[in-house]
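Trainee: got a predicted model here, sequence first, then my questions.
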Amino acid sequence: MSSEFIGRIREIRVLQKRIERISSSGRGAAFTIRGRRQVGKSRLVQELCDRAGLPYCFWAASKGAAPALAVEDFVAALAGSSLGENAPIPSVRTGSWPDAFAVLASLLPDTPSIVVMDELPWAAEQDRAFDGALQTAWDRMLSNKPVLLLLLGSDLHMMERLTAYDRPFYGRADTLRLLPMNPAETAAATGLDGADAVDAHLLSGGLPGILRVWPSGMTALDFLRQECDDPASPLFGVPQQTLAAEFPAPDQTRRVLEGIGSGNRTRQNIAVASGSVEGGLPSGALSPILRRLATEKKAVVEAVPLSVRPGKPAVYRIADPNLQLYLAALRGAFELVERGHADQAFRLVQRRWDAWRGRAVEPLVRESLQIAGATGDLPWDGVETVGGWWNRQFDPELDLVGADRAPVAGRVFFVGSVKWLNRPFDRHDRDALLRVAPQVPGYDPDTTGLVVASRSGLDRRIDSEGIDLVWTPEELLSAWGDRQLHGPS
């Protein structure tokens, strides 16, 4: 991956807009940035500081640090920053956060500046008074100066709670959730295009922590082969860090997550996979865990069938493709890597790669079609959501349904199939799609289109009549590709 900062143009512009706001108003603005580990929060903010050319302080909390030590470290960061240059640092009398924020206020200039507090949940979890001290300091001192206060954290639920209505800092900060790099940004970072770029995005999850070590132009499987020689590779380390930080205990939540990661999608199968020798996990215990994983941790995605009728059952998947692959195959490969069996580790993942990729790419295809629908780049006007459809027996199961709304559609615009294989979409695939498409509630043979998403396009020997859209890797990337990849220098 090039050392040049790639992507994040929307996010940089959002933050630059806040700098313009504090410059014109003379008052401060607070902004929380949350996102998973290795998604690039710190790198994004450092890039902003470098581009802005303003005095700034960048402080990161340490997990488990006592409050007094955290305060001491914060004041030391202030002293060593461009805010503290040529300025006497007042003493901290009590080693408390109110004193630390008083020191910060004394150093803030009357011109714009930036203060970054990274890994904020680690500071808050060690001191229950932290949130209140921050709110008081912001209201009484900090917000009166043109400072951009950036609060970063990897625990999504904790960061959401920081600005919740029942917390002291409620209503005082705007919020940005930083997602992984999109497929077009991954393509730019890896120097790949087409199907190879999509493979790279699936393997890396779009996480800069992995992409930063990706040699330009190297395909996904070649990169995997290379990394199997390195037990310290971020390909293994990044998902391990995510699990250790967010799911440290081998409890029921961790077992449910692993059960989903191993390929179980329905409640029944997840309950069996995450149960004990006494039997599957009871529904009363499983439901709150799934809800927490989906709504609080946002580690799992829940989906229901999309059509003009309410549908069941719900299915679940791991939100992050890299973590999904780790739970499905990379974890077993890592155990071999640690024992020095790099070739065996690579072959283990390689054997599962095609089947895993075929399932993992489906959400990416749906999202790209949904983006294209929102921008008017599909043959149908009004496509606002794209999902899948299945009956209770999962026979049949349609990969693509484009509609006007979810979870119950008013109109189905298209249905389709995803065949992300090393061969073209052939006659057998087409006939299967034509046979099952009419079973989707809301399908109209006169108005509902057929979409094929294929890694290798259409087989030249089949008649494409009746197929309204062929969605290839190039089309998938182009859904994001109109966005400018490189920001202003």
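Mentor: Received, thanks. These numbers were taken from a predicted model, which means no experiment stands behind them.

Trainee: drop to CA atoms for contacts and neighbour counts, all remaining ones
Mentor: OK.

Trainee: which residues does stretch 23-32 contact?
Mentor: With contact meaning C-alpha atoms under 8 Å, 6 or more residues apart in numbering, stretch 23-32 is reached by 18, 22, 110-112, 142-152, 159, 172-176.

Trainee: just the buried ones among the residues you listed, please.
Mentor: By neighbour count, with 16 or more other C-alpha atoms under 10 Å, those hold 18, 22, 112, 142-152, 159, 172-173, 175 as buried.

Trainee: and these, which of them are in strands?
Mentor: 147-152, 173, 175 (DSSP state E).

Trainee: of all the residues you listed, which comes closest to Met117?
Mentor: Nearest to Met117 out of these is Leu151 (C-alpha to C-alpha; 5.0 Å).

Trainee: so who does that closest one touch?
Mentor: With the criterion set at C-alpha under 8 Å, 6+ apart, Leu151 makes contact with 30-33, 116-120.

Trainee: what does Val436 give?
Mentor: 396, 398.

Trainee: looks to me like it is in a helix.
Mentor: Yes - judged by DSSP: H, G, I helix; E, B strand; the rest coil, Val436 forms part of a helix.

Trainee: how near is it to Gly457?
Mentor: 21 Å (C-alpha to C-alpha, to the nearest Å).

Trainee: likewise Pro250?
Mentor: Here Pro250 is placed at a distance of 44 Å from Gly457 (C-alpha to C-alpha).

Trainee: try it against this one:
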Amino acid sequence: MAFVNRQEELRLLDEMAQEPGAQLVMVYGRRRVGKTTLLLHWAEQTGLPLFYWVAKRDPREILMANMARAIYSWQHDSDVAINIQVQDWEQLFQMLAQAVGDRRVIVILDELPYALQQDRGLGSHLQAAWDHLFKDSQVLLFLSGSHIGMLTDLTQYQAPLYGRLTAQFPLFPLKFSDVVAFLPQYDVYQRLAVYAMLGGIPAYLERWRDRQTIKANVEHLFLKRTGWFQNEALVLISDLSERETTNYESILKAIAAGYHTREDIAANAAIQSTALSHYLPPLEALHMIERRIPATVPLEQLKTSRRSRYFLRDPFLRFYYRFIDPNLHLIEGGLPNRLWQMIDDNFRAFVALEFEDRCREWVVWQAQHNNLPFAPDNVGSHWSKEVQIDVVAINWQEKQLLVGECKWGDSPLSRQVVTDLVSTKTPKLLHHLEGNAESWQVHYAFFTRHSFTDAAQHEASNHGAILRTLSQIDSELSQ
């Protein structure tokens, strides 16, 4: 897998390595996000000795035998295959500790949940090994995996590793600005379309051929019975729980179908509303879904607000459950052309949602670089029965507000869009805020795919509005 960007993650890993003494770090993230690639790339850069072992879906005895051979080969710098008899994990960790000695060594135990599936007692052996063999050493011990359920079982209250981790390291998908490294032949509009379908998952982006059209790639990867993505969604869900995949998938399908409140999701997924508290947090932890609250909800009400809605955050799952899963019968029935037509008819509106996300990302980026008229407390959107606004940033103490409109059409953004936001939508939003409307200072921003009409630019300048096209957003986010 190609290594792209990850400069912030490399910096954090360097900081961990510079901490004195042993480090026990859990690295987790959804499958194919690049955990192994990142750790191995970083380990090579450090120049420190590295022991790497990856668990497979093998029985306990085979797993232990494979790890014993790996330790022996690493310790003796030998590729000679030998048969070492080990009785238990305790003996294995003693072998590893002896091989590490008092050196500063990186140890990566990858796909650890596979081993935990075969032996639930492994967590207790890890605890004992850390307490008695590694805690007072110089080892940098990384536990990595995609199965969030099993990794959580290791670290929750009264679990074997509770209170022992020196750091938890979630790895998230690459940003939109990183996609150009995978798709150099595509323009920014095509890259956004691909990002709307695949997100920032390196393993997915590597399979996309930017010398072919978007249609050709979708047909090859999604619309064939043997397409690479046919079973990917279920593979991802199985990393949450192997026993409850049906419930998790029902929740994802409900959200993709347009049900966003807890009550509507529960009803559509045929799950008790109270039971959602069991299923939603793991989906959020792996960035499969996200809980959104209007940015205009006061800070002290964010955690308890009943105005929250849930959305699919993972672009691949959003695309798969929006278009592919409901229409698998067309693929099975040999009618992929009909499915492509359905995708094509709705694709502009689908990509428009991703464009809105990137506009909000741009606002956050500008805030981080102190380029906005004020420092916002929150960035998001606003919705109510009266009005919906794509982009909102707010500072409650200073009573400052930025509101933005996003347009993904082929036509230039018109003057009517500017006047509608200023004269119609914003007054309705201000009605929801604390204090009278006159006490708030409002700033405006307009985002478009291509360009603005002359009349729109003139009207926007009258209000001191920010104007940005997708190309400008991409250029600034890439800095």
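Mentor: Perfect, I can see it now. Every value quoted in this text rests on a predicted model; they were computed, and no experiment measured them.

Trainee: most neighbours among the contacts of Leu151 of the first structure, please name it.
Mentor: In terms of neighbour count, Leu120 stands highest of the contacts of Leu151 of the first structure at 26 neighbours, by other C-alpha atoms under 10 Å.

Trainee: quick one: what's aligned to that residue in the second structure?
Mentor: Under the alignment (TM-score structural alignment), Leu120 of the first structure maps onto Leu112 of the second structure.

Trainee: next one: Asp155 of the first structure
Mentor: So, by TM-score structural alignment, Asp155 of the first structure is matched to His147.

Trainee: how about the contacts made by the nearest residue to that match once chain neighbours are set aside?
Mentor: Nearest non-adjacent residue to His147 of the second structure, counting by C-alpha to C-alpha, 6 or more residues apart in numbering: Asp239, 4.1 Å away. Contacts for Asp239 of the second structure (C-alpha under 8 Å, 6+ apart) come out as 30-31, 146-149.

Trainee: aligned to Asp239 of the second structure, what sits in the first structure?
Mentor: In the first structure, Asp239 of the second structure lands on Ala245 (TM-score structural alignment).

Trainee: quick one, helices of the stretch 301-450 of the first structure?
Mentor: For the stretch 301-450 of the first structure, the helices defined by DSSP state H, counting those that start in this stretch cover 321-325, 331-338, 342-374, 427-436.

Trainee: what angle separates the longest one from helix 331-338?
Mentor: Put simply, helix 342-374 of the first structure runs at 140 degrees to helix 331-338, going by axes from the mean of the first three to the mean of the last three C-alpha atoms, to 10 degrees.

Trainee: all strands of the first structure, in order?
Mentor: Assigned by DSSP E, the strands in the first structure fall at 29-34, 56-60, 113-118, 147-153, 173-177, 300-303, 315-318, 385-390, 397-403, 412-419, 449-454, 469-471.

Trainee: in the second structure, what stretch matches the shortest one?
Mentor: Same thing as strand 469-471 of the first structure. The aligned range for strand 469-471 of the first structure is 466-468, by TM-score structural alignment.

Trainee: after superposition, how close is that stretch to the first structure?
Mentor: Stretch 466-468 of the second structure, aligned to the first structure and superposed, deviates on average by 2.1 Å (mean C-alpha distance after the TM-score superposition for the first structure).

Trainee: mind listing residues that contact that stretch?
Mentor: 444-448, 460.

Trainee: ok, now stretch 180-191 of the second structure?
Mentor: Where contact means C-alpha under 8 Å, 6+ apart, the residues beyond stretch 180-191 of the second structure that reach it are 4, 179, 205-206, 208-211, 214, 470-471, 474.

Trainee: drop anything exposed from these.
Mentor: Here, 16+ other C-alpha under 10 Å leaves 179, 205, 208, 210, 214, 470-471, 474 buried among the contacts of stretch 180-191 of the second structure.

Trainee: need the counterpart of Asp399 of the first structure in the second structure.
Mentor: In the second structure, Asp399 of the first structure lands on Asp390 (TM-score structural alignment).

Trainee: what residues are up against the closest residue to its match other than its chain neighbours?
Mentor: Leaving aside its sequence neighbours, Asp390 of the second structure sits nearest to Ser381 (C-alpha to C-alpha, 6+ apart; 5.1 Å). Going by C-alpha under 8 Å, 6+ apart, Ser381 of the second structure touches 294-296, 388-393.
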